[in-house]
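# Give me the fold of what follows.
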Amino acid sequence: MYEPAAAVTDWLLAGICAPLAAWCAFRRRLAWAGAFATLASGAAAGALYHGQLKPTRHGSAAWTAVSLLVAGGMLALYLASAAELGVLRRRGWAALGALSGAALAGGCAAGLRTLEPLLATQSGSMAGIVALWVRAGRRKEAGAGWFLGAIGASAAAAVVRALPIQFRLHWEWNGEALYHLAQIPGLLLIVAGVRNRLLAAKRAHDARR
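Sure, this is the predicted structure:
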């Protein structure tokens, strides 16, 4: 499927997520680094898919691979959130992560003949992310507001994707291409939240000295 606007904006997403992964890794936030690296891989795969000059017989398999990476990225964001808040090993949160991971693994084991397992992974992971940061906001955890803002930005991006938008500006633009752009604020808000929590931890450490 040749959609140059979607391909270029996917490359832009990959180009943003990759340095964000490096930034998190440099600051020893490895769970976040892994999440951003997975998202970068998914965006790059999406760019290759949208950039095909003509449809190929491998198109559906390529889209399944993109969907797999997107689902994996969402699961990674959930696990990073749980690790950030120190609840990754607690029974309920661990169970949700395990169920989402099992859906992803089950879909892979079944040959990814349908996208339902991937959608289940994304839905479960997103529900967990929302629950974690709403809980953190109620507890006035450092940086929670930034993460809740990221969730709101992600929801707004999903609305953009669903809109029947079609116009020409050098290329043909549609909701998918604009969705890629609309995801950028949410990604930056996540990093702002991580940075805020790092600074809060440093201030708390300095206060105890």
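# From here on, just use CA atoms for contacts and neighbour counts.
Fine.
# quick one, strands of this structure?
166-169, 171-174 (DSSP state E).
# okay, these in JSON lines with distance to residue 97 and mean neighbour count next?
Shown next, in JSON lines, are the strands of the chain (distance: least, Cα to Cα, whole Å; neighbours: other Cα atoms under 10 Å):
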{"stretch": "strand 166-169", "distance to residue 97": "37", "mean neighbour count": "9"}
{"stretch": "strand 171-174", "distance to residue 97": "33", "mean neighbour count": "15"}
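# TSV for those, including distance to residue 129?
Listed next are the strands of the chain as TSV, based on distance: least, Cα to Cα, whole Å:
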stretch	distance to residue 129
strand 166-169	32
strand 171-174	28
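# looking at those strands, which is closest to residue 80?
Closest to residue 80 of these is strand 171-174 (Cα to Cα; 31.3 Å).
# who does that closest one touch, helix- and strand-wise?
Judged by 3 or more Cα pairs under 8 Å, 6 or more residues apart in numbering; DSSP states H and E, strand 171-174 is in contact with helix 4-26, strand 166-169.
# before we go on, could you also do this sequence so I can check it against the first one:
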Amino acid sequence: MLAEPAPALSDLALGLVVVVLAVRLGRSPVAHRHWRTSFWWAGAAALAGFVHHGVVKHSARWTGPSWAVISAMVVIAVSYLLAATVAEVLGPRHQRTFWLLRSIGIAAYAVLAATGHAGVDALLACESLTMLSIIVLWGRAARRRHPLAGPVIIALVADGAAAAAKAVDPDVTHRVALDPTSLYHLAQILGMVLLYAAVSAPRRPDPEPGALAG
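Below is the predicted model of the structure:
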């Protein structure tokens, strides 16, 4: 019997959808490979979440390590999301920019760890800085009329709205036989589908190298 049926099954649904989208991205002639890798890691993290909520939650001993592994998978997925964003917005030759932006979240976590606030929740909180970098880059791309900017920003907003589901009063979600975590998992599906649609859509001719970097 599943330890937490609703969170487990909703994570399973999210994971299966995202893995299917990752497979489809692998067949896309236009999507950058980093998008596909990000989807694979996100899907794997959701499937691991199914195991976590369904099985591991029976054991108090392994719940913490299991959640730490899933959190690390999420961090990797976000890293590839940033890498794909840098490649799409600035061009493929901006590895230094990627590492500079990636180091923001890492440095923030290092500071928290040094002050005795290390932990999975702190790690995920620091990842919000990486997501902010991604949003800023796409906002810059929108001002320069990058063809993907609008659809990607809509997908990111949808994903952010999904995260807000965690703050919904459980008494409200209980009316539809869900809890905030389960609602969050299901709401994420929309964001991932929108992101897939954005990055797999036919592109207009690419701008000149560096045209969006100036």
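# For the helices and strands packed on strand 171-174 of structure 1, give me CSV that also has distance to residue 124 of structure 1.
Shown next, in CSV, are those (distance: least, Cα to Cα, whole Å):
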stretch, distance to residue 124 of structure 1
helix 4-26, 22
strand 166-169, 31
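# just the ones you listed: most buried one?
The highest mean neighbour count among those, using mean count of other Cα atoms under 10 Å, belongs to helix 4-26: a mean of 20.
# so where do the helices sit in structure 1?
For structure 1, the helices defined by DSSP state H occupy 4-26, 30-50, 59-84, 91-109, 116-138, 144-162, 175-182, 184-208.
# ranking those helices by burial, who's on top?
Ranked by mean neighbours (mean count of other Cα under 10 Å), those are led by helix 30-50, with a mean of 24.
# what's the average distance of that one to structure 2?
Superposed on structure 2, helix 30-50 of structure 1 shows a mean distance to its aligned partners of 0.6 Å (mean Cα distance after the TM-score superposition for structure 1).
# In structure 2, which residues correspond to that helix?
Counting by TM-score structural alignment, helix 30-50 of structure 1 lines up with residues 33-53 of structure 2.
# Residue 168 of structure 1: which of the helices of structure 1 is closest?
For residue 168 of structure 1, the closest of the helices of structure 1 is helix 4-26, at 9.8 Å, according to Cα to Cα.
# Give me the contacts around the closest one.
Helix 4-26 of structure 1 has contacts (Cα atoms under 8 Å, 6 or more residues apart in numbering) with 30, 32-37, 39-44, 46-51, 171-173, 176-178, 180-181, 184, 187, 191.
# And the strands of structure 1: which comes nearest residue 146 of structure 1?
Taking the strands of structure 1 one by one with Cα to Cα, strand 171-174 is closest: 28.6 Å.
# so who does the closest residue to residue 124 of structure 2 other than its chain neighbours touch?
Among residues not flanking residue 124 of structure 2 along the chain, residue 71 sits closest, at 7.0 Å (Cα to Cα, 6 or more residues apart in numbering). When contacts are counted by Cα under 8 Å, 6+ apart, residue 71 of structure 2 touches 45, 120, 123, 124.
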